[in-house]
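Colleague: have a look at this fold, sequence not included:
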């Protein structure tokens, strides 16, 4: 086997698809059975939509016109110039990617990676030999930790909570509602379903966080929900490197700042392509360089926004500033919408 992929989330399945297209013998191991769900905002930027289409993957969802910032009576809109984005339920995205992966002849097995050993010629994973291992095992990657690549953070960290509501979307925008200690991301994901995700440093039940957004809470009052509240976090995760020997970290396992800018899936897809190129050329140092280049804009912009909104006065001034400077807000959204360069 040329490549074993650990993890069947978007990053892992996209890596397997790129590997199959490159003619590699590839398999995917995923410890969870069936469709994999995850708490996320569920909005795909136009770049992510284009990258999925290039893989022949077209998940069903709701087209997104752009991004809208909301804070009380203030709002600012910015349309995507690179074509529409798409709100897609995470389960629908996983199903579409998994079907494409199986159709490409990739073996997907329900197995857990427990032991990784390496030599100059390959990797042995629980007794199975492969040329390379792509660790796409998520935000809290056990493989990243086992390889000694995990870097802990002591700063106050953010968490995410997501719930679906059964109602027709009232907007074709991803609405980002701002309050003192949290943001809420409202994403249409179907003609009769809306995803509402909270990002915050504060701990507490979902409904307590939603109470900080009275207008939104009133709109959702009495609306039936679809499925449980799902959580994720801490969101900030770092790795000292993206490779160790013949192992590559891909997607959230490679490091993550925050979901604030909504680029997670686009970045995962770009990393998947770069990882396979490095495997084909047997030059994993190229992947480390590509990772830094692919994620540079995301890291800079996300850290800048997090820093700029850390204090209550700065948070309160963000949306009025975007309203007063629409050209600047539009430029930032346009930068986010374009595909990450691979």
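Modeller: Arrived safely. What you see is a predicted model; the values in this text were computed from it and never measured.
Colleague: every contact and neighbour count from this point should use C-alpha atoms.
Modeller: Fine.
Colleague: any idea which helix or strand carries residue 217?
Modeller: Assessed by DSSP states H and E, residue 217 sits inside helix 214-220.
Colleague: next helix or strand past that helix?
Modeller: Past helix 214-220, further along toward the C-terminus, the next helix or strand under DSSP H and E is strand 225-232.
Colleague: mind listing what's buried along that next one?
Modeller: By neighbour count on 16 or more other C-alpha atoms under 10 Å, the buried set for strand 225-232 is 225, 229, 230, 231, 232.
Colleague: tell me the one of those nearest residue 28?
Modeller: Residue 28 lies nearest to residue 232 out of the buried residues of strand 225-232, by C-alpha to C-alpha, at 23.2 Å.
Colleague: any idea how far the closest one is from residue 179?
Modeller: 20 Å (C-alpha to C-alpha, to the nearest Å).
Colleague: one more: residue 286?
Modeller: 42 Å.
Colleague: the more surrounded of the two?
Modeller: Each of residue 286 and residue 179 has its neighbours counted (other C-alpha atoms under 10 Å); residue 179 has more, 19 against 15.
Colleague: the more buried one contacts residue 211, correct?
Modeller: No. Shown here, residue 179 and residue 211 do not form a contact pair, counting by C-alpha atoms under 8 Å, at 10.2 Å.
Colleague: what residues are up against the residue nearest to residue 70 when sequence neighbours are not counted?
Modeller: Nearest-residue entry for residue 70: residue 177, 4.7 Å, with adjacent residues in sequence omitted and distances by C-alpha to C-alpha, 6 or more residues apart in numbering. Residues in contact with residue 177, defined by C-alpha atoms under 8 Å, 6 or more residues apart in numbering, are 69, 70, 71, 183, 184, 185, 186, 213.
Colleague: and here is the other one:
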């Protein structure tokens, strides 16, 4: 990505945005004028908050924690471990490194959450874990995704949950729509495209979250996916394809 930016002649200014002011025909970002501001500044977007676009999220709160473990990956795929109160995701990062992320409603130390997944805990053994990084609450909402000449993209625009792991796909689709709108000088086009791009992902993620909260359903999700691989593959395929 840095090489692509350099090749396109896009300057990178490594600092956080401190102030955003809407003006007729432009936006002032820390006092500097620009035609548009595309804010892709994450789950708890400071720009979203500055502009008063935060919207209270309803329902239960979920949190995510992540560590790295120095161990040779045992699979080239993302591996999901399903327990009564959490999900653990194992991702190959390098030849001698894997990432482990846990999603749950509980606020507890990572080691305690990892213990809910005994097979994974046994595989990791006594290898040291990196510093724990966390995020949450995961559910975030915005009152709107376009405010004048400011466009919210990715997690900054709103977020349901990391359960399905499709945040990057949705974010890239939104970025394309935002660029098209900015180039055309019609930011309202992004506002119109935004609901369509995430509709399928939002519906499926909410449905999975809601159903998985019932213990009897949660226990059957993984066995059912194993018995009906075509159905499971179809759902994953739909999640990976923004409209």
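Modeller: Sure, I can see it. The model shown is predicted, which means the values in this text are computed figures rather than measured ones.
Colleague: quick revisit: so which bit of structure 2 is the helix holding residue 217 of structure 1 matched to?
Modeller: The aligned range for helix 214-220 of structure 1 in structure 2 is 118-124, by TM-score structural alignment.
Colleague: quick one: contacts of the matching stretch?
Modeller: 69, 71, 81, 114, 115.
Colleague: distance check, the aligned partner of residue 139 of structure 1 in structure 2 against residue 227 of structure 2.
Modeller: Aligning on TM-score structural alignment places residue 139 of structure 1 opposite residue 43 in structure 2. Distance, residue 43 of structure 2 to residue 227 of structure 2, by C-alpha to C-alpha: 35 Å.
Colleague: count of residues packed around the alignment partner in structure 1 of residue 209 of structure 2?
Modeller: Residue pairing (TM-score structural alignment): residue 209 of structure 2 is matched to residue 306 of structure 1. By the criterion of other C-alpha under 10 Å, residue 306 of structure 1 has 14 neighbours.
Colleague: list the contacts of residue 306 of structure 1.
Modeller: Taking C-alpha under 8 Å, 6+ apart, we find residue 306 of structure 1 in contact with residue 260.
Colleague: element containing it?
Modeller: In this structure, residue 306 of structure 1 sits in helix 284-308 according to DSSP H and E.
Colleague: average offset of that helix relative to structure 2?
Modeller: For helix 284-308 of structure 1, the mean deviation from structure 2 after alignment is 0.9 Å (mean C-alpha distance after the TM-score superposition for structure 1).
Colleague: and after that helix, which helix or strand comes next?
Modeller: Trace forward from helix 284-308 of structure 1 with DSSP H and E and the next one is helix 312-324.
Colleague: what comes up buried for that next one?
Modeller: Buried residues in helix 312-324 of structure 1, counted by 16+ other C-alpha under 10 Å: 315, 316, 318, 319, 320, 322, 323.
Colleague: quick one: map the fourth one onto structure 2.
Modeller: Translated: residue 319 of structure 1. Residue 319 of structure 1 maps onto residue 222 in structure 2, by TM-score structural alignment.
Colleague: hmm, back to that, nearest to residue 161 of structure 1, of the buried residues of strand 225-232 of structure 1?
Modeller: Out of these, the member with the shortest distance to residue 161 of structure 1 (by C-alpha to C-alpha) is residue 231, at 4.3 Å.
Colleague: counterpart of residue 23 of structure 2 in structure 1?
Modeller: In structure 1, residue 23 of structure 2 lands on residue 119 (TM-score structural alignment).
Colleague: which residues in structure 2 form strands?
Modeller: 20-23, 26-29, 32-34, 37-39, 54-55, 63-69, 79-82, 86-94, 97-104, 133-135, 141-142, 146-147, 150-152 (DSSP state E).
Colleague: wait, which of these is closest to residue 193 of structure 2?
Modeller: Nearest of these to residue 193 of structure 2, taken as C-alpha to C-alpha: strand 146-147 at 11.1 Å.
Colleague: contacts only, for the spatially most central residue of structure 2.
Modeller: The residue lying closest to the centre of structure 2 (C-alpha atoms, centre = their mean) is residue 167, at 4.0 Å. Applying C-alpha under 8 Å, 6+ apart to residue 167 of structure 2 gives the contacts 154, 155.
Colleague: likewise for residue 191 of structure 2?
Modeller: Neighbouring residues of residue 191 of structure 2 by C-alpha under 8 Å, 6+ apart: 144, 145, 146.
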